[in-house]
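1. Please work out how this folds:
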Amino acid sequence: MENATTNDSNKGLQKQKADGRQPKAEVRSIKADSRPLYPQRPEGKWHNRRVVFSILIIALLFVTPFIRIGGQPLVLLNVIERKIILFGIFIGPQDYWLFGLTMLSFFVFIVLFTTVFGRLWCGWACPQTVFMEMVFRKIEYAIEGDAGKQKLLDKAPWTSEKIMKKGLKYTIFLIISFAIANLLLAYVLGTDELYKIISEPIDDHIGLFSGIVIFTAVFYWNFAWLREQACTVVCPYGRLQSVLLDRNSINVAYDHKRGEPRGKLHKGTGRTEGDCINCFQCVAVCPTGIDIRNGTQMECVNCTACIDACDAIMDKVGFDRGLIRYTSENVIEKKTAKVITPRTWGYAAVLLLLWSALGFVVATRADTQTTLFRAPGSRYIENSDGTISNLYTFKIFNKTNHIIKPSLHLDTPHGKLLFAGSPDLTLEAAGMSEGTVFVIIPKSELKSRKTVLKLSVLQGNQQLETFETTFIAPEE
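-> Purely as a prediction, here's the structure:
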């Protein structure tokens, strides 16, 4: 996204090029010969906050599949069997419109959140960032050391020390990847099914066990090699910034008004340059390899590492903190903040309407969905006892995650139902039952050739659903 920050920062870049100094930022690509990044170990106030928040996120991710409400998991994302549970609300195969409304609401919420807070999600709560920076990267630092030691180790010949360190690191990576793969399966299939896979013979669940192995390999490849490229190349969220962000969006940003022109710090001389001393510490700690001073960039995940690095340097040289900070372009340019804009109000209004519609739909949704149609090619039957019969086929869908034993009941007009099979129906969770039934009505109840029938689905004395169909009789 082109903006004033980028334009003013480029002036500083041009000056550096004239002096023969190039920025050290380098974004890694997916090419096989692309060099790995070695970000320095971050530390500081913002990093400590992210550590605490990440611990809470990881704990929440691992605990959530085991939380149950009324015997159902709090969250289940079984797209294989088209069973989804969100905070206790079951969304089955027949609730495609409810699922669509939920996804649309989620998308609008993401748009609204990003418009106001930028990529706060990416830096603080995205599982990719949380696991990469707060788990895998910290293990790497603990075993191989900081960025410089990692680089030297990678260039060193394969000694026993290197084999031991690399072997230990990648073994731990593989174990954690296996745990994450099982966590994913707990969200997709549920903890009960996961326990069966773990406790029962592999031959009984060879397909699902193969899935665990495949996802373990995928997660291992992601966190051991792909890394920040998952954010900069694979994830589409960063590429949406150009349409989601505006000049009032809050982001991690470099204050070019204060920092430019850049220049080294010289003792004993009056400083005519800005506060940026060209130390490149903001680049050294960046996990995606960018220079935040170049303005808003797609690769920036707002991880705050550059804020801590810059603040530490400002403390050492005696300048005020906040050269890099959470702010917006308008605050930097005009020193005024305007978080709530007409665009924000518009998104909020749309989101409120969607949530209202979603709440109404959930509150009024029936537990079953029934279709009842006259059998193709069938005609009415005049019985000897003065009644008329129509043959119907029916399907009853269970829209809950528990077993239902429904019964069909004819409300109006007066008559009876005669099932071709057993009238005792059982619907498994998210299951379906179908059959054939005769609707028999006395001629005295029929006033025209077509009569509207009102029927209901009952479970005991509880009415689950009402619906209508038409009944055909001979003309008088």
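2. CA only for contacts and neighbour counts going forward, please
-> Will do.
3. contacting residues around Arg379?
-> Asn390, Leu391, Ile472 (CA atoms under 8 Å, 6 or more residues apart in numbering).
4. Secondary structure, distance to Ile180 and neighbour count for these - can I get that in CSV?
-> Formatted as CSV, the contacts of Arg379 follow (DSSP: H, G, I helix; E, B strand; the rest coil; distance: CA to CA, whole Å; neighbours: other CA atoms under 10 Å):
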residue, secondary structure, distance to Ile180, neighbour count
Asn390, strand, 56, 21
Leu391, strand, 54, 22
Ile472, strand, 59, 18
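5. Let me have the residues you listed in TSV, extended by distance to Ile69.
-> Listed next are the contacts of Arg379 as TSV, based on distance: CA to CA, whole Å:
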residue	distance to Ile69
Asn390	43
Leu391	42
Ile472	46
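6. any idea which residue sits dead centre in the protein?
-> Nearest to the centroid of the C-alpha atoms of the chain, with distances taken as CA atoms, centre = their mean, sits Cys126, at 8.3 Å.
7. what's the distance between that residue and Glu228?
-> 12 Å (CA to CA, to the nearest Å).
8. Kindly report the same for Lys196.
-> Relative to Glu228, Lys196 is positioned 35 Å away (CA to CA).
9. quick one: which of these two has more around it?
-> Shown here are Lys196 and Glu228; by other CA atoms under 10 Å, Glu228 has more neighbours (25 against 13).
10. Which residue lies nearest to the more buried one in three dimensions, sequence-adjacent residues excluded?
-> Leaving aside its chain neighbours, Glu228 sits nearest to Thr288 (5.7 Å; criterion: CA to CA, 6 or more residues apart in numbering).
11. let's see this one next to it:
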Amino acid sequence: MSKPDIKPVPIKIHPRLTSGRFNNMRVGMVALTQLAFFGMPWLQWNGRQAVHFNLAEHHFLIFGISLWPQDFIYLAALLVVSALGLFLWTTLAGRLWCGYSCPQTVYTQIMIWIERAIQGDHNARRKLDAAPMSAGKLAKKSATQMIMAAFSLWTGLTFVGYFTPMRELATLQMGPWDLFWTLFYGGFTWLMAGVLREKVCLHMCPYARFQGSMFDDNTLIISYDAKRGEPRGKTQAKSEAQTKGCIDCGICVQVCPTGIDIRNGLQYECIGCAACIDACDQVMDKLKSPRGLIRYTSANALQGKPAQSPSFHRPRIVIYSSLLAGIITLSTTALVLKKPFKVDVLRDRASLVEQSDDGLLQNRYSLRVINTTEQAQRYVVTVEGLPGIRMEKPGEVIEVKPAQTETVPVRVQAAPENAPRGSHRIHFVIRSLNDDVTIREKSSFIGE
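-> Modelled structure (predicted):
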């Protein structure tokens, strides 16, 4: 019995360089995403870093927006919007996120550019891998890894720059944790994009496993037109009709970063980068055949069925869009109407009630005033809820520096006849003297 013909699986995929409109889009997305990532920590806003996530002080600054732990709801909304946006986009246009914007795809592309610049095109890199070790091979491989490592460290340093002021890190003023996270993030960038590459998409990314469940027959995906392309082969190119089909050149496989053959149909390994479309279009141009043998299309379009348009006829599009619009509207409205300061009231548990020199009952509190604006603010505090209740120092003004927190001890007094034994609901009224905004915070007054 003859043994089955088993094709060897390449240890490392070296995708062939292609060009075209979709390649230009990918290059543009790499440039855009990296310009934003590397440039953002250097931007200044009102004399400070424009985007700074200060974990030590639990304070996030995003241009003119100041967020504190109490604003966690906005982070939750952002995560929900990101998830719903990804679901909606996947239902409409397949895995365009993976092909053009995913950090794994972007950084893998950068690492391939570095490798290509030093070691040559895809054929040269394959020959170099297969060649025995020599001084030339060692030099090229070492230079490639050194530049990849340097780029990865730069990436790690920039990532830490979102949490520690970037201008301090640029002068190497970093603590042990800054150094650790620079090496950690940089090391994983090198490992994921420089070493594992497409294996992350094939074996580690969960999105590749469940994205098919969000597709329908009208989802825009990369597909091979089998009706036009089959049967394959150069010998088929004898009639005018057959010159429009696949000549089985295999270039679509050579340019694929995950090493699949798109002609075998939709596969979870496909990241939607459209490199095969650019490659096939170039071959069709040389054969003077129409483009589109491999193209963005839908299952209905391939079968000659009319596309379901408009999109609101598709239930999942309606659901995703409605949820997305609702959450964005609510979050934006809440952010616009957000008060320019926050107040936390803490009772002094060590001393529930005491008597002042003039015979009034007295409770102690700590007011934590958070100024979320970029200007110094002045506040005045009053109290209400019981007859004759007042502050020990009425009219006292609290001053808080820009984007800072001030904790102020205060005492509240009430006559014994107005505060019998037990707990009584009261409210602190904090008014900003700068913009006349008022916040009421509830608390309790203990009488005896």
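12. follow-up on the earlier one: residues contacting the residue mapped onto the residue nearest to Glu228 of the first structure from the second structure?
-> Aligned by TM-score structural alignment, Thr288 of the first structure pairs with Thr258 of the second structure. By CA under 8 Å, 6+ apart, the contact set of Thr258 of the second structure is Ile13, Glu198, Lys199, Leu202, Glu269, Cys270, Ile271.
13. Wasn't the first one part of a strand?
-> No - Ile13 of the second structure is assigned coil when assessed by DSSP: H, G, I helix; E, B strand; the rest coil, not a strand.
14. Three-state assignment for the residue lying closest to it once chain neighbours are set aside, please.
-> Leaving aside its sequence neighbours, Ile13 of the second structure sits nearest to Gly259 (CA to CA, 6+ apart; 6.6 Å). The local conformation at Gly259 of the second structure, judged by three-state DSSP, is coil.
15. how many neighbours does Gly259 of the second structure have?
-> Gly259 of the second structure is flanked by 19 other residues according to other CA under 10 Å.
16. how much space between it and Cys273 of the second structure?
-> On the measure of CA to CA, Gly259 of the second structure and Cys273 of the second structure end up 12 Å apart.
17. Which residue ranges of the stretch 1-150 of the first structure form strands?
-> 68-69, 72-73, 75-78, 83-86, 89-91 (DSSP state E, counting those that start in this stretch).
18. What lies in contact with the second one?
-> If I follow you right, that is strand 72-73 of the first structure. By CA under 8 Å, 6+ apart, the list of residues contacting strand 72-73 of the first structure reads Pro65, Phe66, Ile67, Ile85, Gly88, Gly190, Asn401.
19. contacting residues around the third one?
-> Read it as Ile67 of the first structure. Contacts of Ile67 of the first structure (CA under 8 Å, 6+ apart): Pro73, Leu74.
20. Share the number of residues neighbouring Ser160 of the first structure, please.
-> Ser160 of the first structure: 9 surrounding residues under other CA under 10 Å.
21. related to what we said a few turns ago, now render the contacts of strand 72-73 of the first structure as CSV, adding distance to Leu74 of the first structure.
-> Below are the contacts of strand 72-73 of the first structure laid out as CSV (distance: CA to CA, whole Å):
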residue, distance to Leu74 of the first structure
Pro65, 7
Phe66, 8
Ile67, 6
Ile85, 7
Gly88, 5
Gly190, 10
Asn401, 12
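22. Can you tell me which of those are buried?
-> Pro65, Phe66, Ile85, Gly88, Gly190, Asn401 (16 or more other CA atoms under 10 Å).
23. Give me the aligned partner of Ile328 of the second structure over in the first structure.
-> Looks like Ile328 of the second structure aligns to Trp355 there (TM-score structural alignment).
24. For its match, give its distance to Val361 of the first structure.
-> From Trp355 of the first structure over to Val361 of the first structure the distance is 10 Å, taken as CA to CA.
25. Neighbour count for these two, which is higher?
-> Trp355 (17 against 14).
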